[in-house]
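[1] Curious how this folds, go ahead:
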Amino acid sequence: MKYLKTLLLMTGIVSAFVMCNRADTFPASGYDDRLSGGAATVFDVSSQAFTHEIDGLNRRDLIVHGLGDQNFEQTFVADSTVFGGKGPIFNNVSCISCHHNDGKGTPTAGFQNSSLLFRISIPGLDEHGAPLSAPGYGFQVQDKALLGVQPEAHIDITYKDSIINYADGSFVTLRVPTYTLQNPYYPLPAVYYLSPRLAPPVFGAGLLENIPESTILSFADESDKDGDGISGKPNYIFDTAVNKKQLGRFGLKANTSTIERQVALAYQQDMGVTSYLLPDESSKGQSQYTQTRTKIELPDSILNAVTFYIKTLAVPARRDVNDSSNVQGAKLFAQISCAKCHIPTVQTGIDFAVSQLSNQRIHPYTDLLLHDMGPGLADGRPDFDASGSEWRTMPLWGIGLFPKTNGTPYYMHDGRARSIEEAILWHGGEAEKAKEQFMNLSSAERAKLIKFLNSL
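    Alright, predicted model coming up:
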């Protein structure tokens, strides 16, 4: 009798499977195109659009996110039992001072709220493929210092105009920057590379971190097999935390593998605050270094909370998706090949800790790969697998909100572009053909494409 019941049960299960049809792929038309971050999307068009946590976090996660938020905005000082450890040399005093409203920074140098820093190195790479630090300067120029301590150097920025003419007679004025190190505390190397880096937005990082490596690699075409002039390659960096090479996702040259590593680097290099990941002062081996600081200055709990805060920042929703001009602008964006690097739609992997990051259909408009952007944007400084003219494709989600979140919007890796149009016109190298096609559009078509980008 027991055998018969078992047989009947198994037969029923098999019949059920036979009767079930395989689920069809969910149609693209069924998705809401406003949801740039999938379940991690927030609807806000104010100056605070980048500052929201992902909706639906549990109570514990909300507490950690809130703690991270407080510390992201916390000003660090030199000597204190709480929030101490700043310096002796540094670039800024808090995370929020660089990432204004969790968005892009301001390309000034020497001012308190400057968000522009400068990587420095000498020719060659170390045994792991990393840039060689410049003697006396490490791999980042710290232009501020504690009282009585000498900053490494001051940065002088000058701009000259460059006129770009359209076939219809209209023109755009680009500004071409020149960067100079002034009053160096130590003789500069005979040959060195100086690379400006403007603080990028930090929202949506949790989703980018959760894109499968296989997906990113599927976008690469290093040898340009399809002959479209666009290659794209990954940057593999050596991560000392795990003692192996990992795919770079963050940083303007995809030179950092994880959010945690990016946060730890910012504390150490930008503020002079050490952590368990990077326990040495950035000034170690230099005259500014003091042996009295032997303890790790940033508690693990704060590093973890700030990492979680950034990981769980929501992405602002896209606006006016059904506007006819925006629809046409999106078609033009694809037509002139912008979408070959700025990939519109990507699927994230599984995240067991934060379900809102898991298996999401997102619209970051990036492939997270390196592309040669031509001599106009080249810094000449290699960074692991990135050459001196290669940069990571910047995500475009939220780009239309920069004027609100930052007051005055700045674009590109060093903020040289003051408008989206200027940013497009700076594209060269692999993007030269796309730029030329943009310039050959009518003024009305260019306006539609830019309006589409402002809707992201």
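[2] going forward, measure contacts between C-alpha atoms and count neighbours the same way
    Will do.
[3] Could you verify that residue 120 is part of a strand?
    Yes. Using DSSP: H, G, I helix; E, B strand; the rest coil, the assignment for residue 120 is a strand.
[4] my guess is it meets residue 195, correct?
    Yes. Here residue 120 lies in contact with residue 195, judged by Cα atoms under 8 Å, at a distance of 6.4 Å.
[5] where along the stretch 201-350 of the chain do the helices fall?
    205-209, 213-218, 259-265, 271, 300-311, 324-335 (DSSP state H, counting those that start in this stretch).
[6] Please name the residues that touch the closest residue to residue 311 other than its chain neighbours.
    Nearest non-adjacent residue to residue 311, counting by Cα to Cα, 6 or more residues apart in numbering: residue 206, 3.9 Å away. Residue 206 makes contact with 259, 310, 311, 312, 313, 357, according to Cα atoms under 8 Å, 6 or more residues apart in numbering.
[7] Contacts only, for the second one.
    Contacts were defined as Cα under 8 Å, 6+ apart; by that measure residue 310 touches 68, 202, 203, 204, 205, 206, 259.
[8] which one among these gets closest to residue 415?
    residue 202 (16.0 Å; Cα to Cα).
[9] Could you measure from the closest one over to residue 445?
    31 Å (Cα to Cα, to the nearest Å).
[10] before we move on, back to that, what's the closest of the contacts of residue 310 to residue 289?
    The closest of these, once distances to residue 289 are taken by Cα to Cα, is residue 259, at 27.4 Å.
[11] and for comparison, fold this next one:
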Amino acid sequence: MLRSGHRKSFRPAALIAGACGVALLAVCPPPGAVAGAPPALQDPNLPALPRSAEEIARIRGVLAPPTDFSAPEPFEAMPGGAATSRKRPNGDAFSQSSANMPFERELDFKLGNGLFRKLWVSSPSSTRASDGLGPLYNARSCQRCHLKDGRGHPPTGEAKDRSVSTFLRVSIPAPQDSLPAALAAVEGYIATAPDPVYGGQLQDFGTPGMVAEYRLGVDWTEVPVALSGGETASLRRPEWRAEALGYGPLAEGAMLSPRVAPQMIGLGLLEAIPAADILAAADPEDADGDGISGRANIVWSEEARRPLLGRFGLKAGMATVSEQSAAAFAGDIGISTPLFPAGAGDCTPAQTACIEAPDGGDAIHGGLEADAEAMRLVTFYARNLAVPARRDWDAPEVLRGKQVFHETGCAACHRPKFVTARLTDRPEQSFQLIWPYTDLLLHDMGEGLADHRPEARATGREWRTPPLWGVGLTATVSGHTHFLHDGRARSLLEAVLWHGGEAEAARDRVVEMPGDDRAALIRFLESL
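    Have a look, this model is predicted:
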């Protein structure tokens, strides 16, 4: 059980000492290595300088948990470090570039933005630079799901809402001996496979003449929750369905998981956190007895051609921003890229018409619909969507809410601070003090939030701790306040009340605390 005022401590003095006792892969550095050297699970495309013992000690002091809540901590108003956007928050608050971006790199950001917003069309087309859509797809552009680079929403039931920002992932159980050797060596890796007909996700649109795979259906049940002081709340429990299946039944044992598009800010900064710092907070056996047992997800990287630490996606199923972007192009839009070169996107051999349909691959682009240069620009854009500055971070009620946040145990998983690596080629993300409020680890969130669909090492009850930066601007940017992996929570309070498993003790404290403290906690979250 979490104790009042307790949070799992970050151990930068050892950095990877805590991870060395976890059998993942070759996580630990060789004897005599410089403290803070990147472990084998670090993205090899992230060139970082090693940290000296003196620098580690300095970082330890900076990242120490607060003891005084009467005033803000230094630099707390700048959650993205020097990259933080200080522009007046409005509907474009999540679409600003890193504030410390050199002028000569701004053109790449704008070009990446154009590709992110591009509406793709079906092949063949006279618009050769934009053809290749689908043939099965969930959206015609990245922006259609991540509207204004913000958070998606579950279907509203209105005829005009085709829920392009929500889809169902699908997989089936697979025998453990089907894993390649590199993944079989990862302790706890769970073997799954795509549905043999429908692939890895269900697409609810098709190009002209192509039958869509399904229609997303959901029923909601209201669940009342009694709070202290006579207050009440109501949670809505969803039952998701894949209706009107266009290619026959799903495979036996098919596991479905709803996913709402997350906000896009701060991705490059999360990628720049040294893997060793994330692994240091993992405690899979709950050795310190605090009830929190975060685990690292270890995933196969097509880019690195080996397992890496997962950071991105709702179950930390992707290791890098570039691979996450390429996978979305393939699965969501049906666009081929160097990492996923299939012209038919997520279509399977069982979907003959889809496989045989013309694609937009062009010889001038190496037979791809989005070539290496296009992916470089999109990745640069995604890495440099800035985190907005905090609002009211020094207001008395916000400071009180911050104290409640720590004393309730929320900071045990929603870890406030990191210092990014010293990078040799990414000045915007290099050596920044950031405040993402996540540990990027997997946690058992209880049966209420379980999707019963594993992903790499993540079980059907585990989810990655989502970053909280920018969460208070969701309504401003996205026009709604839907949270959690499937958008079931209609407010921040509802999102907190859905917490179970490792977070159940903290959730119960929120239910039982005085109403003024609960309001202060929400006010603090709204300031992030």
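[12] Can you pull the TM-score for these?
    Laid over one another, the chains give 0.92 as their TM-score (TM-score structural alignment, normalised by the length of structure 1), with 435 aligned residues with a Cα RMSD of 1.8 Å.
[13] returning to that earlier point: of the helices of the stretch 201-350 of structure 1, which is nearest residue 17 of structure 1?
    Judging the helices of the stretch 201-350 of structure 1 by Cα to Cα, what sits closest to residue 17 of structure 1 is helix 213-218, at 31.4 Å.
[14] Could you tell me where that closest one falls in structure 2?
    The alignment of helix 213-218 of structure 1 onto structure 2 (TM-score structural alignment) spans residues 275-280.
[15] ranges for the helices of the stretch 401-528 of structure 2?
    Using DSSP H, counting those that start in this stretch, helices in the stretch 401-528 of structure 2 cover 474-478, 492-497, 504-512, 515-527.
[16] what helices or strands is the longest helix seen in structure 1 leaning on?
    For structure 1, the helix with the greatest residue count under DSSP state H is helix 2-19. Contacting helix 2-19 of structure 1 under the criterion 3 or more Cα pairs under 8 Å, 6 or more residues apart in numbering; DSSP states H and E is no other helix or strand.
[17] which one of residue 202 and residue 445 of structure 1 has more residues nearby?
    residue 202 (23 against 17; other Cα atoms under 10 Å).
[18] Alignment lookup: that one to structure 2.
    Match for residue 202 of structure 1 (TM-score structural alignment): residue 264.
[19] which residues does its match contact?
    For residue 264 of structure 2, the contacting residues are 94, 146, 149, 150, 151, 382, 385, by Cα under 8 Å, 6+ apart.
[20] Can you tell me which of these is nearest residue 108 of structure 2?
    Nearest to residue 108 of structure 2 among the contacts of residue 264 of structure 2, with distances taken as Cα to Cα, is residue 382, at 11.1 Å.
[21] just the strands in the stretch 101-250 of structure 1 please.
    In the stretch 101-250 of structure 1, the strands defined using DSSP state E, counting those that start in this stretch lie at 116-125, 131-132, 140-141, 144-145, 154-165, 171-182, 193-198, 236-239, 244-247.
[22] any idea which of those is most buried?
    strand 140-141 (a mean of 26; mean count of other Cα atoms under 10 Å).
[23] so that strand corresponds to what in structure 2?
    Going by TM-score structural alignment: strand 140-141 of structure 1 matches residues 201-202.
[24] now the helices of the stretch 201-350 of structure 1 as a markdown table including distance to residue 398 of structure 1?
    A markdown table is the format used below for the helices of the stretch 201-350 of structure 1 (distance: least, Cα to Cα, whole Å):
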| stretch | distance to residue 398 of structure 1 |
| --- | --- |
| helix 205-209 | 13 |
| helix 213-218 | 21 |
| helix 259-265 | 19 |
| helix 271 | 27 |
| helix 300-311 | 15 |
| helix 324-335 | 15 |
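[25] Of the ones you listed, flag the one that's most buried.
    Burial of the helices of the stretch 201-350 of structure 1 is given as mean neighbour count (mean count of other Cα under 10 Å); helix 271 ranks first at a mean of 29.
[26] Where does it end up in structure 2?
    So helix 271 of structure 1 sits over residues 333 in structure 2, by TM-score structural alignment.
[27] residues in contact with the nearest residue to residue 523 of structure 2 once chain neighbours are set aside?
    Nearest non-adjacent residue to residue 523 of structure 2, counting by Cα to Cα, 6+ apart: residue 398, 5.7 Å away. Applying Cα under 8 Å, 6+ apart to residue 398 of structure 2 gives the contacts 392, 520, 521, 523, 524, 527.
[28] in structure 1, which of these remain in contact?
    Here the contacts of residue 398 of structure 2 are checked against structure 1 with both residues aligned by TM-score structural alignment, their matches' Cα atoms under 8 Å, and the contacts held in both are 392, 520, 521, 523, 524, 527.
[29] counterpart of the first one in structure 1?
    So that's residue 392 of structure 2. Under TM-score structural alignment, residue 392 of structure 2 pairs with residue 320 in structure 1.
[30] State the distance from its match to residue 86 of structure 1.
    44 Å.
[31] before we move on, what about residue 99 of structure 1?
    18 Å.
[32] can you pull out the helices in the stretch 1-150 of structure 2?
    17-20, 53-62, 106-117, 142-145.
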